[in-house]
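Colleague: coordinates only, no sequence provided:
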């Protein structure tokens, strides 16, 4: 840096110092009057309870403020703060109406040596609407976490309702009164007080209302529990012509609650018995769980849904080798090939065919029309004994060799 630049810098510093000294002299020695605008000075609402008597509530309640134009010595003006002013609006001093009201404000106190220079009317605008009240049921939104094998038996809230008062439009927004918070590692019965919060249908908090109570007590009762499988119990049989193709439970296990001694005795839970004799198509039904005394289900219902898959049994055919009985052969003729057999086809549903054997079928061949020896082809007759749901569909032919007696 050359000498000319150094001299310029020194001159600038000297000018700044001289300016600062001049400002100090003017401010502290001359102390001239100064005008200043102080913005957003809080206004206190007094006698606000008088609105209740008039059946009004403040809409969109907020911190009301005014701006003041001030004049005073510089040394005083620079020290002014909003907290130095007390400004109030008396809500009981004027006739009020629904909608926008202009309320005059009073400057109760302000700093000495300061003049307020505002010209004309000084007030705040307050919007009022009809004051209404309604009763809201309190719900719990408290997140509760339980220790292992500890389950909730019940929750109760006391009191159950809260009365809330406010402007009509605000009260109409309220959907629920809720308790919020967290309870962690709960392992015994517990009671806690929670603040009541009002929310709309979207879960947004609703403010600017008054309630007759601020808190409610949430009581949590716990019990031991464990998960066990469910066994479906049945009686009767599927009607003839139908077959059970399987079933499906709405849940395969259930969380049961009770004291530890009772729980230790239980390894599964049976349903009440279901009568299978009425099932002729796919169907579903609600079935109660057969709970031992002192045992509860966590969801409180003790009912499961069962879907039965039932189909009509298809007809099948079964071939059976049967002995043939010979009748009415002439006395002067003899049958050379004895111990005749033939195939008999029986048709029906499988469950019925499983019962049919050769002993249930009588096969008879009538040879009364044979008068001389020879070889003959015949189809015998067959009848089914004790086969109500089965029928003979075909009978095989037999070949007989007949000769004259010697």
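Modeller: Great, that's in hand. Quick caveat: nothing in here was measured; it's all calculated off a predicted structure.
Colleague: every contact and neighbour count from this point should use C-alpha atoms.
Modeller: OK.
Colleague: may I have the secondary structure class of residue 251?
Modeller: In three-state terms, and counting by DSSP: H, G, I helix; E, B strand; the rest coil, residue 251 is coil.
Colleague: so it makes contact with residue 304?
Modeller: Yes: the pair residue 251 and residue 304 passes the contact test of CA atoms under 8 Å, sitting 7.0 Å apart.
Colleague: okay, the two: which has more neighbours?
Modeller: Neighbour comparison, residue 251 and residue 304: the larger count goes to residue 304, with 18 against 11 (by other CA atoms under 10 Å).
Colleague: does that one really touch residue 288, like I thought?
Modeller: Yes: shown here, residue 304 and residue 288 form a contact pair, counting by CA under 8 Å, at 6.5 Å.
Colleague: ok, now which ones touch the residue nearest the centre of the chain?
Modeller: Nearest to the mean C-alpha position of the chain, by CA atoms, centre = their mean, lies residue 299 at 12.2 Å. By CA atoms under 8 Å, 6 or more residues apart in numbering, the contact list for residue 299 is empty.
Colleague: presented hereafter is structure B, for comparison with structure A:
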């Protein structure tokens, strides 16, 4: 029995000793430092105002700057390390230049028990800088939708009318305007709004990384009744000798005008600015602005029309035309001193060359004449686009007798 107890005690002592030795091994093993790489740790730019003070700007403000950190520590510390546990800064308060800059970094926060292995004093990130550019651009208003039927909008009132933009020169050079947006769908009342502005290029695409001052614009949009009126192309001067205006085609024939009813009621048409015909030698297409009356706006922000002037050589032709009677009475006989009229007609060469007696009318109207001998004027009618320059005789003697 005593032998058995002694054996059990020996086993227990050996077990405790073995456990102690294993504990020492584990402690020594876990205290042994290991190295690892923490990838893509964000780098924050400190003292960023120094960039603008150097009259520079980030060439790519949207770029995410990162660095890979070599760290060491006990396994129990290293195995739980996260990117978020580190804060790395690049101090921009150094000598800066346009182009590529190597900016030193510093680690301002790290987990306990973790050390940085790499030499931070020689670590840096590459930051590309551009010249800081500033310029003024106009504000443009994009109106979305259409007002209620029978209504339109007057010229918008903007305050301010232009803004100051700043940013990298490569971006600023693309900016043509600052654009704001207002929806006028089904509106019949005036609109007042403060709208955000965005920098855009000539194609209307937003240009990133550009600052606008001020970033908001106040807009007043007056909604008024509308009226549709014809367009008249106003012409001055005469075509050169031997030339004729064969046709005049306009891109649109009517416009919708907007304004108070008292002004709309006074307007019967909209004229273009005068166009001088005296120097035209051949076909020409001309953009003619409208001559817009005060207190009136043109719907759709239409500024003018395109007018195509068809110019051709002028020619003339003499044609003998039979006289016809207008308002004849079947109870009477009519005898003319001349049954034909010699008519000279002129116009565009392509029109006049095909004209014959069937295209011209020579008419005497005897409605108010009774029995007897009368001298009655002859009226001549030619095709559109032509002009009757002369005809003989201009009067004929008509003898009227009862049947």
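Modeller: Received it, and whenever you're ready, just let me know what you need. This structure is a prediction, so every number in the text was calculated from the model and none was measured.
Colleague: picking up where we left off before, and the residue nearest to the centre of the first structure, that's in a strand?
Modeller: No: looking at residue 299 of the first structure with three-state DSSP, it is coil, so not inside a strand.
Colleague: name the nearest residue to residue 257 of the second structure, sequence neighbours excluded.
Modeller: residue 298 (4.5 Å; CA to CA, 6 or more residues apart in numbering).
Colleague: return the residues in contact with the one you found.
Modeller: 154, 255, 256, 257, 258.
Colleague: what about the strands in the stretch 301-406 of the first structure?
Modeller: 303-312, 315-327, 333-335, 341-349, 361-366, 374-378, 381-384, 390-395, 398-404 (DSSP state E, counting those that start in this stretch).
Colleague: the last one corresponds to what range in the second structure?
Modeller: Okay, so that is strand 398-404 of the first structure. Mapping strand 398-404 of the first structure onto the second structure (TM-score structural alignment) gives no aligned residues.
Colleague: show me what that strand is packed up against.
Modeller: Strand 398-404 of the first structure is packed against strand 333-335, strand 374-378, with contacts defined by 3 or more CA pairs under 8 Å, 6 or more residues apart in numbering; DSSP states H and E.
Colleague: then the fourth one?
Modeller: In terms of contacts (3+ CA pairs under 8 Å, 6+ apart), strand 341-349 of the first structure is packed against strand 315-327, strand 390-395.
Colleague: let's see 10 Å
Modeller: Contact here means 3 or more CA pairs under 10 Å, 6 or more residues apart in numbering; DSSP states H and E; on that basis strand 341-349 of the first structure packs against strand 315-327, strand 361-366, strand 381-384, strand 390-395, strand 398-404.
Colleague: cool, the fifth one as well?
Modeller: With contacts defined as 3+ CA pairs under 10 Å, 6+ apart, the secondary structure elements packing on strand 361-366 of the first structure are strand 315-327, strand 341-349, strand 381-384.
Colleague: which of the ones you listed is buried the deepest?
Modeller: strand 341-349 (a mean of 19; mean count of other CA atoms under 10 Å).
Colleague: just to revisit the earlier point, could you dump the helices and strands packed on strand 361-366 of the first structure to JSON lines with distance to residue 308 of the first structure?
Modeller: JSON lines is the format used below for those (distance: least, CA to CA, whole Å):
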{"stretch": "strand 315-327", "distance to residue 308 of the first structure": "22"}
{"stretch": "strand 341-349", "distance to residue 308 of the first structure": "21"}
{"stretch": "strand 381-384", "distance to residue 308 of the first structure": "34"}
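Colleague: do you know which of the ones you listed lies nearest residue 149 of the first structure?
Modeller: Nearest of these to residue 149 of the first structure, taken as CA to CA: strand 341-349 at 51.2 Å.
Colleague: chain center to that closest one, what's the gap?
Modeller: 59 Å (CA atoms, centre = their mean, to the nearest Å).
Colleague: got the angle for that strand vs strand 303-312?
Modeller: 140 degrees (axes from the mean of the first three to the mean of the last three CA atoms, to 10 degrees).
Colleague: just give the nearest non-adjacent residue to residue 128 of the second structure, would you?
Modeller: In space, residue 128 of the second structure is closest to residue 100, 4.4 Å off (CA to CA, 6+ apart).
Colleague: and for residue 386 of the second structure?
Modeller: residue 347 (4.6 Å).
Colleague: can you tell me the SS state at the one you found?
Modeller: Relying on three-state DSSP, one would call residue 347 of the second structure strand.
Colleague: please report the distance of it from residue 317 of the second structure.
Modeller: Separation of residue 347 of the second structure from residue 317 of the second structure (CA to CA, to the nearest Å): 9 Å.
Colleague: compare these two (neighbour count), which wins?
Modeller: Higher neighbour count among residue 347 of the second structure and residue 317: residue 347, with 26 against 17, using other CA under 10 Å.
Colleague: the more buried one matches what in the first structure?
Modeller: Residue 347 of the second structure maps onto nothing in the first structure, by TM-score structural alignment.
Colleague: residue 347 of the second structure against residue 388, yeah?
Modeller: Yes: counting by CA atoms under 10 Å, residue 347 of the second structure touches residue 388, with 9.0 Å between them.
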